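Q: Show me how the following folds:
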Amino acid sequence: MQRALELARLGLGYASPNPMVGCVVVHQERIIGEGWHRQYGGPHAEVNAVESVADKSLLPQSTVYVSLEPCNHWGKTPPCTDLLLQHKPKRVVICNTDSNPRAAGGLQRLQAAGIEVEAGLLEKDGRWLNRRFFTVVEKKRPYIILKWAQTADGFMARSDYSSKWISNAYARQLVHKWRSEEDAILVGSNTARYDNPQLTNRDWPGYPRQPLRVVIDRQLLLHQNLHLFDASYPSICYNLKEDREAPNLTFRQLAADNFLEHLLEDLKGRGVQSVLIEGGPRLFTQLFELGLWDEIRMFVAPHSFGSGIAAPHPQGYLLKKEVLDDNELQWRVRQPW
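A: Predicted coordinates:
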C-alpha cells in the first residue's frame, strides 16, 4: 500500500478535481502491475495497473492494492469496480473508502461478487495525501493553504510595503512548485497593488498547466495594468460591483455578507479543489476569524524590521520544520488528519 500511495502522489497537480489514486497488483509477493491516475479525464489507477500486467491470467490469484475505494459510477471513464469484477482478483485492499456518495459503493459490489475485501490500511496516510479531495467532499469548500514569509521579529512587510522579498531564492522557487500543485492562487487587493504578483509557476518548469489566478478587489479600485489583469492566464476578480467577462478574465460580483464564504463556494463550483492564499495579513486575519483555513506554510527569514506590518500569529498544530539555507519553513495544520 505504501507503494500505491507513492504512485498516487505523482498525480498531484494533474488529477484534480479527481482524487489522487495509486494501484499495485501483487501475485505471490511479487508486484506484477502498477499504475496511477495520471491526468483528470484519463484512465484511472486501476485501469493503468491492470493494463500493465503482462500475464492477465494471474489476476484471479492476485491481490490488488488501491489507495482509494474503486469508483462505482460513470464519469469521464467507466467504473473501476466493473473492471475489477471483470478480472475478479482474489483480494482487494484499499486505504480509504470514498466519501463521495456518487462514487462510493464499489466495495460492497466486490464483496457481493465473492472477492475478499479489506479497508483501512494506512488510512491516515491516505487521508493526508487526499486532504484536498476529502475537504471538498466533506466540508463543501476547497482546501485552504495560507502561505506567507516573515522576518525573525514577526513582520510581513515594512509599513510602506517597500519590502517585496523577505524569503530567499530557494523558498521562492519552492512556492512556484506549490503553485503547480494547487488549483488556484488567491491574493487580496493590497498584495496585488503593492507586489503586482504574476501568480504563476514560471520558476518550476515541467507542469503543463498554470493555476487559476484569483484576486479580491471589492470596490474595483485596482489598476487594470497589473499582471493579474493581463489575460495571460485565466483569472477571476471577486468584487461587490459587477459581473463581467473578458478573454481569460472574469469579474464576479458577490454579496457583501459572507463574502469569503460565497467566494469559496463559487470556486468550488468551478472545480477548484484547493486554494493557495499568498496574502495579505488582513485577509489572513479574516480567514482565521472565520475558521476558513486548513494549512499554514510559513517562512521565517533572518531579517529584522523593528516595525512594520505584523505577520499573523501562527495557529494550529506544528507539523514539521524545514531549513532552506538561512530560512526556516514551518508547516502547520488546523487539525490532525
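
Q: make it CA atoms for all contacts and neighbour counts henceforth
A: Noted.

Q: hey, where'd the helices end up in this structure?
A: Applying DSSP state H to the chain gives helices spanning 2-9, 45-52, 80-87, 106-112, 123-129, 131-139, 169-181, 189-195, 259-269, 281-290.

Q: Show me the one of these that comes nearest Leu324.
A: helix 169-181 (6.6 Å; CA to CA).

Q: Show residues contacting that closest one.
A: Outside helix 169-181, the residues that touch it by CA atoms under 8 Å, 6 or more residues apart in numbering are 12-14, 185, 199-204, 207, 209-211, 276, 299, 324-325, 327.

Q: Among the residues you listed, which ones are in strands?
A: 185, 276, 299, 324, 327 (DSSP state E).

Q: can I assume the second one is in contact with Ile185?
A: Pointing back at Leu276 there. Yes: between Leu276 and Ile185 there is a contact under CA atoms under 8 Å: 4.8 Å.

Q: okay, the two: which has more neighbours?
A: Counted by other CA atoms under 10 Å, Leu276 and Ile185 do not tie: Leu276 has more neighbours, with 27 against 24.

Q: List the residues that contact that one.
A: Contact partners of Leu276, counting by CA under 8 Å, 6+ apart, are 144-147, 179, 182, 184-186.

Q: one more to put side by side:
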Amino acid sequence: MRRALSLAAHGPATGINPQVGCVLVDTDGTIVAEGWHRGAGTPHAEVDALSRVHTNGAAAGIPPGLTAIVTLEPCNHEGLTGPCSEALITAGVERVVYAVSDPGEHSSGGAERLREAGVLVDAGVLAEEASEAMRIWLTATRLRRPFVTMKWASSLDGRVAAVDGSSKWITGTAARQRVHEQREQSDAILVGTGTVLADDPGLTARGDGGELMPHQPIPVVIGERAVDASARVFRHPQTPIITGTRDLPAILADLFERGIRHAFVEGGPTLASAFVTAGLVDEYLVYLAPVLLGGDQSALTDIGVGSIGEARRLSIDSVERLGDDLLVVARPVPVGAVDGKKDT
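A: Purely as a prediction, here's the structure:
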C-alpha cells in the first residue's frame, strides 16, 4: 500500500479527480504491474495498472490470482472513463485491498459491487496515511465545496501592512516564491474586490524569473463592487470568475460544481475574517516576517471571539524557515477536541 501511495503522488494535484495509485501482485506477492491516475479523462489507476500487465511476453492474458492494492475504493460509475470495479471483475482479479472508502455521491459502491461478483475485498489498510495524502480531495468531496487554504503574510506582531497601508514587501523572496508554488497547486485563487481595486494584482503563479508556471489557478473575485474591465485580473490566462456576491457558502458550492476542489484564499483582512468566522477554512498558511509594524492593520478583524474560551484553536502541522521568514502551516482543531486531539 505504501508503494501505491508513492505512485499516487505522481498524479496531478489539481482538478476534480483524486491522486490514486494501484499495485497488482501475483499469488507469490510479486509485483506484476503498477499504475496511477494521470488526470481527468485518462485511465484510472486500476485500469492503468491492468494495461501494464505482461505475462512472460505473451501477447494477451492476465495471470490468475491477482490482488489489486489501491489507495482508494475502486469507483463504480461511468464518467469520462468506465467503472474500475467492472474492469477489475472482467480482468479476473481475485482480491482487492484498498485504503479509503470513496465518499463520492456517484462514484462510491465499488467494494459492494466487487463482493457481489465474488471478489475478496479488504478495506482500511493504511487508511490514516491515505486519508492524509488525499485530504484535499476527500474534504472537498465530503463537504461538496472546495478545500479552503487561507494564506496571509504578516509581521511578528500580526500586522499585514504599516499604518499608511503599505505592505510591499513584508516577507522576503524565498517566502514569496513559495506562495507562487502554492498558487500553482490550487484550482482557484480567491480575493476580495477590495484587494483588486486597491492593489490590481495579476493573481498568476510565476516562477523565479517571473515566467508563468504550467498550471494557473482560476482567479475568483468575491464581492459586490464592480471591477473595472481594465483590471489586470482580466488579463489572467484563466477566465476570472466575478461572483457579484459575498455569500461564501453559495460561492464555494458554485465553485465545486465548476470542478474546483482546492481554493487558495489570498484576500485581505476583511475576506480572511469572513472565511474564518464562517468556519470555512481547512488549512492556514501563515508567513511571519521578523519585523514589527504596530498599528491596527491586523491580519484578521472581528471573527466572533469575545473571550479566550471562544478562541478558535489551531493545530500546528509544521514550521519552516524560508530565508529570514517562517511559514507556519496549521489546521483548525475540531470542535470537542482537547490539545489538538479529539475528545473521546
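
Q: Go through the ones in strands among the contacts of helix 169-181 of the first structure and name the one nearest Arg244 of the first structure.
A: Using CA to CA, these come closest to Arg244 of the first structure at Ile185, 20.3 Å.

Q: The closest one corresponds to which position in the second structure?
A: Matched by TM-score structural alignment, Ile185 of the first structure corresponds to Ile189 in the second structure.

Q: try Gln111 of the first structure
A: With TM-score structural alignment as the criterion, Gln111 of the first structure matches Arg115.

Q: Tell me how far the nearest residue to that match once chain neighbours are set aside lies from Ser85 of the second structure.
A: With sequence-adjacent residues excluded and distances taken as CA to CA, 6 or more residues apart in numbering, Arg115 of the second structure is closest to Val121, at 6.6 Å. Applying CA to CA, to the nearest Å, the value for Val121 of the second structure to Ser85 of the second structure is 11 Å.

Q: still on that earlier bit, in this model Val96 seems to touch the residue nearest to Arg115 of the second structure, though I could be wrong.
A: Yes: applying CA under 8 Å as the test, Val121 of the second structure and Val96 come out as touching, 4.9 Å apart.

Q: Looking at these two, which is more packed in?
A: Using other CA under 10 Å as the criterion, Val121 of the second structure and Val96 rank with Val96 on top: 23 against 18.

Q: Now do the more buried one against Leu88 of the second structure, distance only.
A: 9 Å.

Q: what about Glu132 of the second structure, how many neighbours?
A: Using other CA under 10 Å: Glu132 of the second structure sits among 10 other residues.

Q: Alignment lookup: it to the first structure.
A: So Glu132 of the second structure corresponds to Trp128, using TM-score structural alignment.

Q: quick one: contacts for its match?
A: Here Trp128 of the first structure is in contact with Trp337 (CA under 8 Å, 6+ apart).

Q: Spatially nearest residue to Ser154 of the second structure (excluding sequence neighbours)?
A: Val160 (4.5 Å).

Q: corresponding residue for the one you found in the first structure?
A: Match for Val160 of the second structure (TM-score structural alignment): Met156.

Q: Quick one: neighbours of its match, just the number.
A: For Met156 of the first structure, using other CA under 10 Å, the count is 27.

Q: I'd say it and Ser307 touch.
A: No: contact between Met156 of the first structure and Ser307 fails when scored by CA under 8 Å: they sit 9.9 Å apart.

Q: which parts of stretch 7-21 of the second structure are buried?
A: Buried residues in stretch 7-21 of the second structure, counted by 16 or more other CA atoms under 10 Å: 7-9, 11-21.

Q: The residue nearest to Ser154 of the second structure and Thr204 of the second structure: what is the separation?
A: Between Val160 of the second structure and Thr204 of the second structure the distance is 21 Å, computed by CA to CA.

Q: Tell me who's in contact with Trp148 of the first structure.
A: Counted by CA under 8 Å, 6+ apart, Trp148 of the first structure has contacts 156, 278-279, 297-299.

Q: nearest to Leu122 of the first structure, of those residues?
A: Distances from Leu122 of the first structure to the contacts of Trp148 of the first structure, taken by CA to CA, are shortest for Arg297, at 24.8 Å.

Q: Give me the neighbour count for the equivalent of the closest one over in the second structure.
A: Counting by TM-score structural alignment, Arg297 of the first structure corresponds to Leu285 in the second structure. Close neighbours of Leu285 of the second structure, defined as other CA under 10 Å, add up to 21.

Q: Ok, the one 4 residues further on next?
A: Applying other CA under 10 Å, we find 24 other residues in the vicinity of Ala289 of the second structure.

Q: got it, and Ser304 of the first structure?
A: Neighbours around Ser304 of the first structure, by other CA under 10 Å: 13.

Q: before we move on, what about Leu327 of the second structure?
A: The local packing of Leu327 of the second structure (other CA under 10 Å) involves 20 other residues.

Q: related to what we said a few turns ago, now do the same contact list for the match of Val160 of the second structure.
A: 148-150, 166, 281, 308-311.

Q: can you check Val97 of the second structure too?
A: Neighbours of Val97 of the second structure in contact, by CA under 8 Å, 6+ apart: 67-70, 121-123, 125.

Q: contacting residues around stretch 241-256 of the second structure?
A: 140, 144-146, 218-226, 261, 275.

Q: swap in stretch 213-229 of the first structure?
A: Contacts for stretch 213-229 of the first structure (CA under 8 Å, 6+ apart): 184-189, 192-193, 196-200, 230, 233-241, 249.

Q: and the alignment partner in the first structure of Ser230 of the second structure, how far is that from Arg9 of the first structure?
A: In the first structure, the residue matched to Ser230 of the second structure (TM-score structural alignment) is Asn225. According to CA to CA, Asn225 of the first structure and Arg9 of the first structure sit 38 Å apart.

Q: likewise Pro89 of the first structure?
A: 24 Å.

Q: Next: Ala310 of the first structure.
A: 35 Å.

Q: Just the buried ones among the contacts of stretch 213-229 of the first structure, please.
A: Buried among the contacts of stretch 213-229 of the first structure (16+ other CA under 10 Å): 184-189, 192-193, 198-200, 233-240, 249.

Q: Leu83 of the first structure -> the second structure?
A: So, by TM-score structural alignment, Leu83 of the first structure is matched to Ala87.

Q: was I right about its match contacting Val47?
A: Yes: here Ala87 of the second structure lies in contact with Val47, judged by CA under 8 Å, at a distance of 6.7 Å.

Q: Who has more neighbours out of those two?
A: Neighbour totals were compared for Ala87 of the second structure and Val47, and Val47 leads with 23 against 16 (other CA under 10 Å).

Q: number of nearby residues for the closest residue to Gly192 of the second structure other than its chain neighbours?
A: Spatial nearest neighbour of Gly192 of the second structure, chain neighbours left out: Ile222 (4.6 Å); criterion: CA to CA, 6+ apart. Neighbourhood size, Ile222 of the second structure [other CA under 10 Å]: 24.

Q: Thanks again, I'm all set now.
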